[in-house]
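S.K.: predicted model and sequence below, questions to follow.
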Amino acid sequence: MSDTPFAVALELDADGARPAAPPVSAALSARRLAVRGAAAERFGFTAVTFDDSPLPVADAVARLDAVQRAAFLAPLTSAIGLVPVAHVAYSEPFHVATQLASLDWASNGRAGWIAAASGTAREAAAYGREALSGDHLRRAQEDVIEVARRLWDSWEDDAVIQDAASGRYLDADKLHYIDFEGESFSVKGPLITPRPPQGQLVVVAPAGTAGADVALVTGTDLAEITGAASRARAAGAPLVWAEVEVVLEARGVSATRRLETLGGWTDAGRVRYSGDANGLVALTAGLAASVDGVRLHVAELDVDLEEVGRAVLPALRERIGFRSPRAGETLRDALGLERSVSRYAATAVKEFA
């Protein structure tokens, strides 16, 4: 077991991961989101994540995107990390970086970002763009991550001076152009918001994505996860999380019975667990030997969230030293990631040393 804090994140979208659940982001209920977010924080999950679709969901009466849902929970929570999906294939990179920086300010440094890339022809048509696929889509995704990181660094930490005597709000010498030229777009910068509290938000992406802090790995058993984690680390990933689907024995009903009622498993290539809480504790402890955390996709949020929080997390504290985030910590703190200095400030120091 490493010194890196082990993370337990929870996917909070819709009603759960079961096939019969409403489509991603189809349900809009502020009260439901607030109750679930408060419960996840009270039980001590490291973070909650928010899935999203790059296009409106069919038959949805109303919809809030993932970043908006995370921002809604920001003032209602004080410790848990908030990690929304933001799609990058056709969105404007400058706007994505700005929205995420604003989320970090709203949450006092508890924001992350799942950098998703989907490049279907239907999505491209909706944005008036050409469809991206394969290596082109991967390069676009990595370019957007790089641009976001440069933009978050484009304000030095002490750029805002609020000098009433001189009438200056900021020191213009501490704002920097990023001058990015990529394959599909260029960005001049700087950002229109000050540097986020974390300096750099925690970037989460599928394993193999350059520039991510957390690599998400999939596999159907412990051996596959171990192999995927090893490859992700070899590719430079600082942290690795395993994706796990869960349905627990709950309220006197067996996991098998619940799974039958809920429509079976999804087809996502993830580790699947059904059974009692002790078995999930054992599986997670086994995974902790090769990964730095898990992201749980529970079958039914209104049932499994409570079961995991009540019976699994306390046992993980005893077995592997799991620690819940504390109020006042940033997400980077909770994950054991250092806060970086702006690359532009570091360059200036070298130039004038």
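M.R.: Here it is on my side, so go on. Values in this document were obtained by computation on a predicted structure and should not be read as measured data.
S.K.: contacts, neighbours, all on C-alpha from now
M.R.: Noted.
S.K.: for the chain, what spans make up the strands?
M.R.: In order along the chain, the chain carries the following strands (DSSP state E): 7-11, 47-50, 81-87, 112-116, 160-163, 168-170, 180-181, 186-187, 202-206, 214-217, 239-248, 271-275, 293-298.
S.K.: please enumerate the helices of this structure.
M.R.: Read by DSSP state H, the chain holds these helices, from start to end of the chain: 30-43, 66-73, 93-106, 121-127, 134-153, 222-234, 255-262, 277-287, 301-307, 313-320, 331-335, 343-352.
S.K.: indicate which one of these is closest to Gly189.
M.R.: Within these, the stretch nearest Gly189 is helix 134-153; the backing value is 6.6 Å (CA to CA).
S.K.: among the strands of the chain, which is nearest Pro194?
M.R.: If we rank those by CA to CA, the stretch that ends up nearest is strand 160-163, at 7.5 Å.
S.K.: and the helices of the chain: which comes nearest Arg295?
M.R.: Smallest distance to Arg295 across the helices of the chain (CA to CA): 10.5 Å, for helix 277-287.
S.K.: next one: that closest one to chain centre, how far?
M.R.: Distance, stretch centre to chain centre, for helix 277-287: 23 Å (CA atoms, centre = their mean, to the nearest Å).
S.K.: mind listing residues that contact that helix?
M.R.: Residues outside helix 277-287 that contact it (CA atoms under 8 Å, 6 or more residues apart in numbering) are 222, 225-226, 242, 248-249, 273, 294, 307-308, 311-312, 315-316, 319-320.
S.K.: included below, for side-by-side comparison, is a second structure:
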Amino acid sequence: MSLFLAVELDGAGAHPAAWRASGAAPAAVILPGPLREIVTAAEEGGFTLATFADSPVPPSIGVDIAGRLEAVGRAAFVSTTTSRIGLAPSVPTATTEPFHLAAQIASLDHASRGRAAWVVEGSDSAELATVGTDGPPGEAAEVVAVVRALWDSWEDDAVIKDVATGRYLDPDKVHHVDFVGSSFSVKGPLITPRPPQGQPVVLAADTLGVAADIALVSGQDRLRERADAARDTGAGLVFAEVEVVLDAHRPAASRLADLNRATPWTTRRTRYTGSAEGLVALLADLAGTFDGVRLHPAVLAVDLPLLVEQVLPALDIPARGDTLRASLGLVKPTNRFEGSTR
């Protein structure tokens, strides 16, 4: 059974103390060279999609506090150095203006020739404090709804470049979006033409209650039930979230214990600790419930090469297409304004 694989490529790895085992200076995570190398390794290894975490607050605390470049900028940079892998920055809905968010992801889709995606992020109290909002219930769903409408505000053939008449646009194919939500309002059209994919791929946790192309499921309870529920509510695909610590120069459990002594790693995601062969078996088992898995390597410098060399070759990963939607088997959506005069 085939399985799509995504990989999270933030910083030195998913573990908050990953920089201690990366073999590189801590500042390397904000340099262009290491970012380019890690994304290239993921692309050449066969991953369908790379994601880039982000937040308005630092990714770790205490002695492990670290900086990061914002996710859309990182994805835009590697869009020029890659050609096949999907690129999905995380953008929080409560701390980013929806109009600018729509323009950023649309621009990334143009820059990458149809490989952009967006990981929708809710916000916790510390993140919400940076913008002085309580994050009203349902706000994330409203942001996704208006972003999708803005992506459709230009029809695919709105740009006509008619030199004879001096018209760059066909105004009948550029549509206004007048959205009023519970805490914000947006007027369109977008300043960016419709993305090559029509709608860049939207990923979100199944608990967030948004219209996602890919629902992300964390935890170990009721997995099949939650996967079925996500599909019933409109998700085209459902991915499991799995943290990975692999046997390397020493056993994975020993590696994890050393990292946890520095900073405990606490999350809601499923965590696999062990051999590459055992991970292959786990992924094969998950393929019976999920369409894909997003892997979170504990230390990228250690775990990503093992994934590329020992795990991916043993899996049935679908071939990648010309766009991320094509790679995932998702059709390009029809523009909601097609044939409309408003």
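M.R.: Arrived safely, thanks for sending. Just so it is clear, the structure is predicted and the values come from calculations on it, not from any experiment.
S.K.: could I get the TM-score for this pair?
M.R.: Taking TM-score structural alignment, normalised by the length of the second structure as the basis, the two superposed chains have a TM-score of 0.90; 331 aligned residues with a CA RMSD of 2.3 Å.
S.K.: out of the contacts of helix 277-287 of the first structure, which are buried?
M.R.: Members of these that pass the buried threshold by neighbour count (16 or more other CA atoms under 10 Å) are listed as 222, 225-226, 242, 248-249, 273, 294, 307-308, 311-312, 315-316, 320.
S.K.: closest one to Ser340 of the first structure out of these, please.
M.R.: Taking CA to CA as the measure, Ser340 of the first structure sits nearest to Val294 out of those, at 24.6 Å.
S.K.: so what's that closest one up against?
M.R.: Ala7, Val8, Ala9, Trp241, Ala242, Glu243, Val244, Thr284.
S.K.: could those go into TSV alongside distance to Ala277 of the first structure?
M.R.: What follows is those, written out as TSV (distance: CA to CA, whole Å):
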residue	distance to Ala277 of the first structure
Ala7	17
Val8	15
Ala9	16
Trp241	20
Ala242	18
Glu243	17
Val244	14
Thr284	11
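S.K.: burial of Ser185 of the second structure, as a residue count?
M.R.: Each residue near Ser185 of the second structure was counted by other CA atoms under 10 Å, and the total is 15.
S.K.: span of stretch 256-268 of the first structure from start to end?
M.R.: Using CA to CA, to the nearest Å, the gap from the first to the last residue of stretch 256-268 of the first structure comes to 19 Å.
S.K.: quick check: the closest residue to Ala145 of the second structure other than its chain neighbours vs Thr192 of the second structure, distance?
M.R.: Setting aside the residues directly before and after it, Ala145 of the second structure is nearest to Ala211 in space (CA to CA, 6 or more residues apart in numbering), at 7.6 Å. Separation of Ala211 of the second structure from Thr192 of the second structure (CA to CA): 22 Å.
S.K.: so which of the strands of the first structure gets nearest Ala74 of the first structure?
M.R.: Ala74 of the first structure sits nearest to strand 81-87 of all the strands of the first structure, at 7.5 Å, using CA to CA.
S.K.: so which elements touch that closest one?
M.R.: strand 47-50, helix 66-73, strand 112-116 (3 or more CA pairs under 8 Å, 6 or more residues apart in numbering; DSSP states H and E).
S.K.: read off where that strand ends up in the second structure.
M.R.: Per TM-score structural alignment, the counterpart of strand 81-87 of the first structure in the second structure is residues 86-92.
S.K.: post-alignment, the matching stretch versus the first structure, mean distance?
M.R.: Here stretch 86-92 of the second structure, set against the first structure after superposition, deviates by a mean of 0.5 Å using mean CA distance after the TM-score superposition for the first structure.
S.K.: who touches that stretch?
M.R.: Residues from elsewhere that reach stretch 86-92 of the second structure (CA under 8 Å, 6+ apart): 48-55, 71-72, 74-75, 79, 101, 115-123, 323-324.
S.K.: stretch 62-76 of the first structure now?
M.R.: Outside stretch 62-76 of the first structure, the residues that touch it by CA under 8 Å, 6+ apart are 25-28, 33-34, 37-38, 50-53, 56-57, 82-86, 99-100, 103, 106-107.
S.K.: let's see it at 6 Å
M.R.: Contacting residues not belonging to stretch 62-76 of the first structure are listed as Leu28, Phe50, Asp52, Leu82, Pro84, Val85, Leu103, Ala106, Ser107 [CA atoms under 6 Å, 6 or more residues apart in numbering].
S.K.: before we move on, back to that, Gly134 of the first structure: which of the helices and strands packed on strand 81-87 of the first structure is closest?
M.R.: Among those, strand 112-116 comes nearest to Gly134 of the first structure, with 13.9 Å by CA to CA.
S.K.: which residues of the second structure does the closest one align to?
M.R.: So strand 112-116 of the first structure sits over residues 117-121 in the second structure, by TM-score structural alignment.
S.K.: again with stretch 256-263 of the first structure
M.R.: Against the second structure, stretch 256-263 of the first structure falls on residues 253-260 (TM-score structural alignment).
S.K.: that stretch against the first structure, how far on average?
M.R.: Superposed on the first structure, stretch 253-260 of the second structure shows a mean distance to its aligned partners of 2.1 Å (mean CA distance after the TM-score superposition for the first structure).
S.K.: got a list of contacts for that stretch?
M.R.: With CA under 6 Å, 6+ apart as the contact definition, stretch 253-260 of the second structure has outside contacts at Ala17.
S.K.: off-centre distance for that stretch?
M.R.: The chain centroid and the centroid of stretch 253-260 of the second structure are separated by 27 Å, computed with CA atoms, centre = their mean.
S.K.: OK, contacts around Pro98 of the second structure?
M.R.: With CA under 6 Å, 6+ apart, Pro98 of the second structure has these contacts: Val143.
S.K.: and the end-to-end length of stretch 199-213 of the first structure?
M.R.: End-to-end distance of stretch 199-213 of the first structure (CA to CA): 13 Å.
S.K.: contacts for that stretch next, please.
M.R.: With contact meaning CA under 6 Å, 6+ apart, stretch 199-213 of the first structure is reached by Gly112, Trp113, Ile114, Ala115, Glu142, Val214, Ala215, Leu216, Val217, Ala232, Pro238.
S.K.: which of these sits closest to Ala159 of the first structure?
M.R.: Top of the list for closeness to Ala159 of the first structure, among these and by CA to CA, is Gly112 at 22.9 Å.
S.K.: quick one, what contacts the closest one?
M.R.: Contact partners of Gly112 of the first structure, counting by CA under 6 Å, 6+ apart, are Val83, Leu201, Val202, Val203.
S.K.: could you dump the residues you listed to TSV with neighbour count and distance to Leu337 of the first structure?
M.R.: Written out in TSV, the entries for these read as follows (neighbours: other CA atoms under 10 Å; distance: CA to CA, whole Å):
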residue	neighbour count	distance to Leu337 of the first structure
Val83	32	15
Leu201	27	10
Val202	23	9
Val203	19	11
